[in-house]
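Trainee: after the sequence you'll find the predicted model.
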Amino acid sequence: MLKTLDRITIDPEIFQGQPCIRGMRIPVTLILKLLAVGKTHAEIIDDYPEIEEEDIKQCIEYAAWLASERNVAIAGAHK
């Protein structure tokens, strides 16, 4: 099954081409690091009001995909 992560974007013009949330300068790695140090979803959203719950969920899904090498389509990814 192909899962589309439509909130994760990769654009060479934004944040040096790192995977970001919805084209903003908020990299997926930032959200994952915040989760890793124990921040809750609510705390992250409080700190970054432009972030939505679904953004955080897709960051986790993206990390899981990287760990498992599952097929996934990333919005804005260039081949």
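Mentor: Yep, that arrived.
Trainee: can we go C-alpha only for contacts and neighbour counts from here?
Mentor: Noted.
Trainee: what's the lengthiest strand in the chain in contact with?
Mentor: Counting residues, the longest strand in the chain under DSSP state E turns out to be strand 3-9. For strand 3-9, the surrounding residues in contact (C-alpha atoms under 8 Å, 6 or more residues apart in numbering) are 19-23, 28, 55, 58-59, 62, 71-77.
Trainee: show me what the helix or strand where residue 34 lies is packed against.
Mentor: Element membership for residue 34, per DSSP states H and E: helix 28-36. Counting contacts by 3 or more C-alpha pairs under 8 Å, 6 or more residues apart in numbering; DSSP states H and E, helix 28-36 packs against helix 41-47, helix 53-68.
Trainee: make a markdown table from the ones you listed and add distance to residue 14 and mean neighbour count to it.
Mentor: What follows is the helices and strands packed on helix 28-36, written out as a markdown table (distance: least, C-alpha to C-alpha, whole Å; neighbours: other C-alpha atoms under 10 Å):
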| stretch | distance to residue 14 | mean neighbour count |
| --- | --- | --- |
| helix 41-47 | 21 | 14 |
| helix 53-68 | 17 | 15 |
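Trainee: another structure for you, compare them:
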Amino acid sequence: MDWTNFITADKDVLAGKPRIKGTRLSVELIVGRLADGWSEAEVLENYPSLTKKSLQAAHAYTYELMNTNAVYTAPHSKPI
């Protein structure tokens, strides 16, 4: 999946956050909803400007970021 067909960033829109082209929906928002337990069907239902392909692009974009050295591991929590 070539996510560049679906995701863009513009410093004048959403402070430059990566977003789905033609929308003001950031990849961060989409991934956040999924992380909160929303199903893809719920995301698509609540954001009708999204498509299955744009959701797939958000996943592909996130996957590519995870494969770069730009991602840092979370600190380990301290034992209670």
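Mentor: All right, it came through fine. This structure is a prediction, so every number in the text was calculated from the model and none was measured.
Trainee: now what about the TM-score between them?
Mentor: Once superposed, the chains reach a TM-score of 0.78 (TM-score structural alignment, normalised by the length of the first structure), with 67 aligned residues with a C-alpha RMSD of 1.2 Å.
Trainee: residues touching the closest residue to residue 18 of the second structure other than its chain neighbours, list them.
Mentor: In space, and not counting its chain neighbours, residue 18 of the second structure is closest to residue 9: 4.6 Å by C-alpha to C-alpha, 6 or more residues apart in numbering. Counting by C-alpha under 8 Å, 6+ apart, residue 9 of the second structure touches 16, 17, 18, 19.
Trainee: out of those residues, who's nearest residue 40 of the second structure?
Mentor: residue 19 (16.9 Å; C-alpha to C-alpha).
Trainee: ok, that closest one - contacts?
Mentor: 7, 8, 9, 25, 26, 27.
Trainee: let's go with 10 Å and repeat that
Mentor: Residues near residue 19 of the second structure by C-alpha atoms under 10 Å, 6 or more residues apart in numbering: 6-10, 13, 25-30, 54, 58.
Trainee: can you count the residues close to the residue lying closest to it once chain neighbours are set aside?
Mentor: Distances taken as C-alpha to C-alpha, 6+ apart put residue 26 closest to residue 19 of the second structure, at 3.9 Å, once the chain neighbours are dropped. Residue 26 of the second structure: 21 surrounding residues under other C-alpha atoms under 10 Å.
Trainee: thought residue 26 of the second structure was touching residue 20?
Mentor: Yes: counting by C-alpha atoms under 10 Å, residue 26 of the second structure does reach residue 20; the two are 6.3 Å apart.
Trainee: which residues do the two both contact?
Mentor: What both residue 26 of the second structure and residue 20 touch, as defined by C-alpha under 10 Å, 6+ apart, is the set 7, 8, 9, 58.
Trainee: in stretch 23-43 of the second structure, what counts as buried?
Mentor: 25, 26, 27, 30, 31, 40, 43 (16 or more other C-alpha atoms under 10 Å).
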